[in-house]
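Asker: Model the structure of this input:
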Amino acid sequence: MASTSDTQRPARSLGTLLLAGAALATTQLLAVRELVSALFGEEVVILLVTATLFAAISFGYWLAPRMRRFGRAGQIAFVAGCLLHLTLPVLPRHAFAWLAAHGWNGTAPLFVAIVLAVVLLAPLSTLLPRAVASYADPVQGMRWSYTAELVGFLLGLGLTQPCFGHGIEVLLALHWTLLALVAGLALGTRALAVVAVPAMLLWPSLAARSRAASNALYRDVHGMRSADVVFSVDSPYQRVEVVDSGAGRRSLYLDGLENLNAGDLALLNEYLAVVPARLARPSSTLVIGNGTLSLVAPLGALSNELLTVEIDPVVIAAGERFFSPNAGRANLSWKLALGDGKSFLASTNQSFDLVVVDVPSPLTFQEAFLHTREFYALVRSRLTPRGVVSVQLSGHRLGALERSPSRVTAALAAELPEVLVVESVVADRAFAYASSNLPFHADDVRAFAPPSETQLVVIDPETVRARTGGAHPLDIDSLDLVLRRGLERLIDRRASGGGDG
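Answerer: As a prediction, the model looks like this:
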């Protein structure tokens, strides 16, 4: 990079950093989504991936002065690094699938993730220290160069927003364009052509190749006999995928974690929503979550007013298309609100006879908040005097005091004194119904159990208090459970050979 005086701001150098910052933003988004979904999306995985990305950028800063010594070889290495981005997302997915298929389930996937992060981020991150070094005054150089890259990074974040809700090929079209422009500004038109021409040749087949790589990932990493990823779209919050795995089995995956499968959906909905609705006979019902909209039809028939609050429009799109076609369109009493459940509860003046919380297990901090005492305090504030909240307990039974079901139950009991727990064998889950004044009893729940349920366990509020009295309620100051459970699952997968754990 050519030398410049302290008072001049070379447009080419600053333009390169501006575009490099934007490319770093798109690279980080792509890397996080690919690595998190491939390694399963618990909070501990997210933290590991994030730390790896920052380390990769730091490695690029360390590498920058050393690349200058290699002259043209360093330039070739930079272009080669840009070309490796053209393998996204196909090569990483096939790499993780190959490792799983050959039994490399220990630390090998983590090692591949580290290498991938370094290869993707280090070349781009070399541009900033090289630009700073070109100034006679390092302070002046840092001021202008860092500002240009930071503005570019923010620009990149803004440019990614319209890409959400579409296939990954849309985001990669933006990303590859930025890379080609960076290469062109940094090294000239020949470098631009070396990156741009292969990108244009590869892009038309990207959707098909991406789907084939996803199929391999789910087949080998998740241990499926067959896998067909019929829907894969990134939202602002997560990667949303629908996977058909043979024999009529269709599953919804969020960041690589199975959220539900269609075969279990009927029983899940029965205990989570239909049973408490039949017993409580609500006039107004609130559903938080349930992006598949599978509760609209059954609850719409059991409630005069039904409101669903879901934060992710992509989950709703997947739900309407693959799990609940035409859900709610004929139900005039149903309304859908796009937004965060916490914010809705804090801002609404409405009261509800039944609140159904249908959200993922507490494997990330964001999800875990929807299982905390603070969240249930918000729910309580919007319940009618005999209103009921229904939740699934992220486990098969109450279990040990330090496990999720007991701690979530304790959080409920801290705000709503009457908590009734249902342990279903056929649904393979435990559920809780909580209220300040529960309008039904354990025998009522047993009477409404599905005919297939022959070993249903219903635990009355007094017994629930006795069994969970020593459990620490899950709250925002004690979310260590999220990291501990995620680490346990990560270790179990490495030891057992993968799968959904």
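Asker: hey, let's count contacts and neighbours off CA atoms from now on
Answerer: OK.
Asker: thinking Asp220 is in contact with Ala100, fair?
Answerer: Yes - using C-alpha atoms under 8 Å, Asp220 is in contact with Ala100, at 5.7 Å.
Asker: Quick check: next helix or strand after the helix or strand harbouring Leu181?
Answerer: Under the criterion of DSSP states H and E, Leu181 resides in helix 168-187. Going down the chain from helix 168-187, the next helix or strand is helix 189-202, by DSSP H and E.
Asker: Helix 168-187 and that next one, what's the angle between them?
Answerer: Interaxial angle, helix 189-202 versus helix 168-187 (axes from the mean of the first three to the mean of the last three C-alpha atoms, to 10 degrees): 170 degrees.
Asker: before we go on, could you also do this sequence so I can check it against the first one:
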Amino acid sequence: MLLQIRIKPGRFTLILASVAVILAGLSLIADYIVEVDYRDSDAVWLRLVDLFSVNLEQSIPTWFSTILLFVAAVILMLIALMKWQQQDAYRKHWLGLTFIFLYLSIDEGAVIHEVASDPLTQLFNTTGYLYFGWQILFVPLVLIFALAYIGFIMRLPPRSRLGFVGAGVVYVAGAVLIEGISANELFIANDVYTLRYLATATVEELLEMLGIVLFIYALLDYVVRTNGQALFSNVDAQQIVDINSITTRESTTNSDWFTQQIARLRAYRYAQRILLFIASANAIIIQWLALREATVIVHYPEFIIVSMVGLFFVGSILASLFAARFRRLISSQIGLVALILQLTMPLWFRLMTIAFDNLGMSPVGNIIAVGLVLLLTTGFYSLWLPLLIHTTGLRTFVIQMVGMALGVALLFLFTRWGYCPLVVAYTVIVLFVLLIKGTSTTWLMRISLVVTVWLWFLPAINQWSTGIWLQHFRTVSVDTTVLFSDYSLRQKVDVVQDTSGNRYLFQNGINTFDGENSRWQNILMGRIPASIIQPENVLVIGAGSMQMELMMAHYAQHVTTLEPDPMVASVSRDLFASYNLIDTLENRTVFVSDSNAFLASDDTNYGLIAVNLPDIYDLQTSALNTTTFFELIRSRLTEEGVLVINLTQILTPDHIMSRRLAASLLAVFDDILVVNTGETSYAFASQNLPIVASDMQLALQAAGRTDFGIFEMNAVKALVGEAQPIASIADWLHLLTIRQ
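Answerer: Modelled structure (predicted):
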């Protein structure tokens, strides 16, 4: 009896793609739990959680990738046998693909390529994007494969050719492009597995899995269309429309090649899914831009994120319930208007907040401005995305989620070069979507010309509007020059200079270096404790201007700076060299890395560790406020090593956050000293504190400071009162609801 396997290619690959996306999402959660929340724990359950990490070789996602590659190899083998019986001219190519995917399956499970990685790394001394030595071997092999199979690819039916090439592009994008980015992340972090590296590696593995899934779909579809129903049977091959036989609504007498191609593309049966996929990626990009801009005005990132999520789900539900009505309202013309407003968002958003403040409506005006940004970005896409496709269900949801995963990948890729390249990528995608949706090519060419001019002047406009906003809200002088203004993946970074040559650093609109005030902070956190302790090794977490490190370098043998944001580290090197003299001092090292990951892997004992948080309410640095992090710091201090930290508030009974932060220090360290200034409080914590109140008083007076108060252990306990330590990020999130 002839065995027939009945498979619907679309449904089968949809299930595989869904599993891949779910595993990638679980991997991100698992990596965060294992590498951040419970980094130093050896609990057995953490090993089970880690089994879902795509970055672990012996894990469920790795097993799934191995199975995917093996399934592709089996299908290729069946096709090769069929071609061999038919004496097909390219039967050897099919057989070659079978062995290639069989090897890739074995390699995925046995990690053979890692064997060659270390010798190649040592031989060529690879760094940066080629830090993984095996890439040196992989890239030429891909080029050789492309040359060997170009004739084979060109002889495939157009639909299969598109599927094969598309799957290859997605797979190689993950295996080469994103892999290179993750390699560079690991190199910069000095082989420390930071959360940024793990997230990038997760995107890479997801693209590889999706590339294989697309290839499996292309293979199954090829078998069906070449009358291979003896192997796979799903639907009548004659019922499926080939792209070559598509007729369009455009005039058949139109001889313009470009117009014909656009018409064919619009009529392509999968055009709606393609639009949903790339538009979902764009939704992530524009929402990230909105988040970065909004959190400069309103320092409530958690509120913005929750608002975005809630608004997106509400909009999606409304779009599903009233699809017909919304399709009439949200036309291509509305899409063009939305694009213009989105591209000009930084300009009108900043000017709007200034106008509201001039009218005495600053709090309400900020809420209105942020609300408009959310409606224009999250609200617009929540309504628009469901309208790009006429069907609903699991398939639509998966396409949308995979597209959003692509958006995250684009963020990791483009934010390394700043704001403008990301905006260009976003604009190109929007124009493509509008083109396929039927917008007149004449209008699109006109709007493209206008947009190109705008993007050309965007860097200058961004700096000008930033300067206007800083002059209004941050008391920067009118004649101040904006030297730098851009977005990193974490925050907005601005550097300005006044007429006297003084430079100021702003992170998310917060002034983290402003000359004299910051100098006093650096003296208190850097020079004074370093001069008293005379440590061998010093660690500073948070670069800022790196002036503090300069003050410490005169008293310590070596000073290490740890900065999680590469843009801040670069700005500090390039624009604050006169403040930190980093190029002239030999006992300085700068690492761009996640703090938890660095401390967990570093075996250096430090006599002094300084933690300077620009904003205690910042979601991204929340882990640095917990007892877990302080315990990690304690394990890296010498016997009389000292942790000095900016409490970001004055320690008084009225400030619950500074009290709970001090309570966290009391729960971990045996001795604490707190210095209150007119602006904030600074805590000095140790198991055996070598700094006494009298020494601190003399040092402050010698530095010219008189407005201060010093509290020793018992006085600190009295100020803390019944406040509880911040044991986890969950505790920190709870505190956000009672900000004081």
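Asker: What lines up with Ile459 of the first structure in the second structure?
Answerer: In the second structure, the residue paired with Ile459 of the first structure is Phe711, using TM-score structural alignment.
Asker: tell me the contacts of that match?
Answerer: 673-676, 693 (C-alpha atoms under 8 Å, 6 or more residues apart in numbering).
Asker: And it, how far from Ile656 of the second structure?
Answerer: Distance of Phe711 of the second structure to Ile656 of the second structure, computed by C-alpha to C-alpha, to the nearest Å: 17 Å.
Asker: go on, Phe64 of the second structure?
Answerer: From Phe64 of the second structure over to Ile656 of the second structure the distance is 48 Å, taken as C-alpha to C-alpha.
Asker: With Tyr426 of the second structure instead?
Answerer: Counting by C-alpha to C-alpha, the gap from Tyr426 of the second structure to Ile656 of the second structure is 42 Å.
Asker: So these two - more neighbours on which side?
Answerer: Tyr426 (23 against 19; other C-alpha atoms under 10 Å).
Asker: Counterpart of that one over in the first structure?
Answerer: By TM-score structural alignment, Tyr426 of the second structure lines up with His175.
Asker: mind listing what Gly509 of the second structure touches?
Answerer: Applying C-alpha under 8 Å, 6+ apart to Gly509 of the second structure gives the contacts 296-297, 470, 492-494.
Asker: where do the helices sit along the stretch 151-300 of the first structure?
Answerer: 168-187, 189-202, 206-221, 262-269, 275-280, 296-300 (DSSP state H, counting those that start in this stretch).
Asker: and the ones you listed as CSV, adding distance to Val32 of the first structure?
Answerer: Converted to CSV, these look like this (distance: least, C-alpha to C-alpha, whole Å):
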stretch, distance to Val32 of the first structure
helix 168-187, 13
helix 189-202, 22
helix 206-221, 16
helix 262-269, 28
helix 275-280, 39
helix 296-300, 33
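Asker: Where in the first structure does stretch 74-84 of the second structure fall?
Answerer: Using TM-score structural alignment, stretch 74-84 of the second structure pairs with nothing in the first structure.
Asker: and that stretch, how far from the chain's centre?
Answerer: 41 Å (C-alpha atoms, centre = their mean, to the nearest Å).
Asker: which residues does the residue nearest to Phe70 of the second structure when sequence neighbours are not counted contact?
Answerer: Excluding the flanking residues, the one nearest Phe70 of the second structure by C-alpha to C-alpha, 6 or more residues apart in numbering is Ser105, at 5.4 Å. Ser105 of the second structure is in contact with 65-70, counting by C-alpha under 8 Å, 6+ apart.
Asker: try 7 Å
Answerer: 66, 69-70 (C-alpha atoms under 7 Å, 6 or more residues apart in numbering).
Asker: Check which helix or strand it maps to.
Answerer: Per DSSP H and E: helix 91-110 holds Ser105 of the second structure.
Asker: buried sites along that helix?
Answerer: Judged by neighbour count (16 or more other C-alpha atoms under 10 Å), helix 91-110 of the second structure contains these buried residues: 91, 93-99, 101-106, 108-109.
Asker: Shouldn't Pro614 of the second structure be within a helix?
Answerer: No - Pro614 of the second structure: not assigned to a helix; according to DSSP: H, G, I helix; E, B strand; the rest coil it is coil.
Asker: I appreciate the help and will end here.
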